[in-house]
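Chemist: Compute the structure for the input listed below.
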Amino acid sequence: MTSNRVKGPIKPKISTMPRNKSEASQQLELYKLITEKQRIQKELQLMEQRLQQLKNRLTVLNHQIDSTEQTIQDLRQANPTIPKMLHPSKPIAQSSNFQAFYLEY
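Modeler: Take a look at the predicted model:
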């Protein structure tokens, strides 16, 4: 399982020794900047894909929740003989008609 720690700002890679200002050193610096830019763009693209997957899954789950809740309501209306204690939204009536039975196995 991956950890969900918050990472700080992305810091650029630094060289151990400063280079002399030359065309070659500037070309190297340009290459490093371009590759870092490409890496970050790719990472952002992957994050956007993952975000879309999560949003799609939430949509499906919300639909399933609504459908299941509607099915429960339909079943309650179709079969009113279900004991009151199975309906959490309805208060349980206090009754002195308590019946008990024992099962032997």
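
Chemist: C-alpha from now on. contacts and neighbour counts both.
Modeler: Will do.

Chemist: right, and the secondary structure at residue 102 would be what?
Modeler: coil (DSSP: H, G, I helix; E, B strand; the rest coil).

Chemist: And for it, the neighbour number?
Modeler: By other CA atoms under 10 Å, 5 other residues sit near residue 102.

Chemist: next one: residue 28
Modeler: Residue 28 - counted by other CA under 10 Å - has 12 other residues nearby.

Chemist: That one: which element?
Modeler: helix 23-78 (DSSP states H and E).

Chemist: What is that helix packed up against?
Modeler: The contact analysis (3 or more CA pairs under 8 Å, 6 or more residues apart in numbering; DSSP states H and E) places helix 23-78 against no helix or strand.

Chemist: And for stretch 62-76, what's in contact with it?
Modeler: residue 82 (CA atoms under 8 Å, 6 or more residues apart in numbering).

Chemist: Check which residues of stretch 18-26 are buried.
Modeler: For stretch 18-26, burial by neighbour count (16 or more other CA atoms under 10 Å) applies to no residue.

Chemist: compare with the first, here's sequence two:
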Amino acid sequence: MHRSQARGRIRPKISTMPRQRSEAAAFLNIYKLVVEKKRLEQELKSLDERRKQICDRIAVLNQHVGNLETSVDQMRATDANPKPLPTPTVQSNSEPSDDFNTVFLDY
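Modeler: The predicted structure is shown next:
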């Protein structure tokens, strides 16, 4: 599983060498900021889509749980007199053995 960095403030990427103050350096910084902004907007959009998918799935699961609970309640109502469990019948082998007994349970 992919582990991301600890959640917190998003830190800007830092170059190892500071650039000289010039018009080109300023445009480069503008470009880097715009690219980072687009990346973050795309990430936010994908997170919103994923959140919507999760909410939709939760709604479907809640509906299924509700349907199953309703069917269980209906089964309980129709089975007001539950059937008793059958009693097991014990049959021993026709040839008695000292080592063990055979038991047959009918359900």
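
Chemist: any idea how far residue 7 of the first structure is from the residue most central in space within the first structure?
Modeler: The structure's the first structure has its C-alpha centroid closest to residue 54; by CA atoms, centre = their mean the separation is 5.6 Å. According to CA to CA, to the nearest Å, residue 54 of the first structure and residue 7 of the first structure sit 21 Å apart.

Chemist: just to revisit the earlier point, gap between the residue nearest to the centre of the first structure and residue 47 of the first structure?
Modeler: 10 Å.

Chemist: And for residue 78 of the first structure?
Modeler: From residue 78 of the first structure to residue 47 of the first structure the distance is 46 Å (CA to CA).

Chemist: ditto for residue 61 of the first structure
Modeler: For residue 61 of the first structure, the distance to residue 47 of the first structure - CA to CA - is 21 Å.

Chemist: Same question for residue 66 of the first structure.
Modeler: Taken as CA to CA, the span from residue 66 of the first structure to residue 47 of the first structure is 28 Å.

Chemist: ok, now residue 8 of the first structure?
Modeler: The value you get for residue 8 of the first structure to residue 47 of the first structure, if CA to CA is used, is 17 Å.

Chemist: cool, residue 104 of the first structure as well?
Modeler: For residue 104 of the first structure relative to residue 47 of the first structure (CA to CA), the value is 59 Å.

Chemist: And these two? Which one has more around it.
Modeler: When neighbours are counted by other CA under 10 Å, residue 104 of the first structure and residue 47 differ, and residue 47 comes out ahead with 12 against 3.

Chemist: what sits against the more buried one?
Modeler: Counting by CA under 8 Å, 6+ apart, residue 47 of the first structure has no contacts.

Chemist: again, only this time at 10 Å
Modeler: 41, 53 (CA atoms under 10 Å, 6 or more residues apart in numbering).

Chemist: Quick one: map it onto the second structure.
Modeler: Matched by TM-score structural alignment, residue 47 of the first structure corresponds to residue 47 in the second structure.
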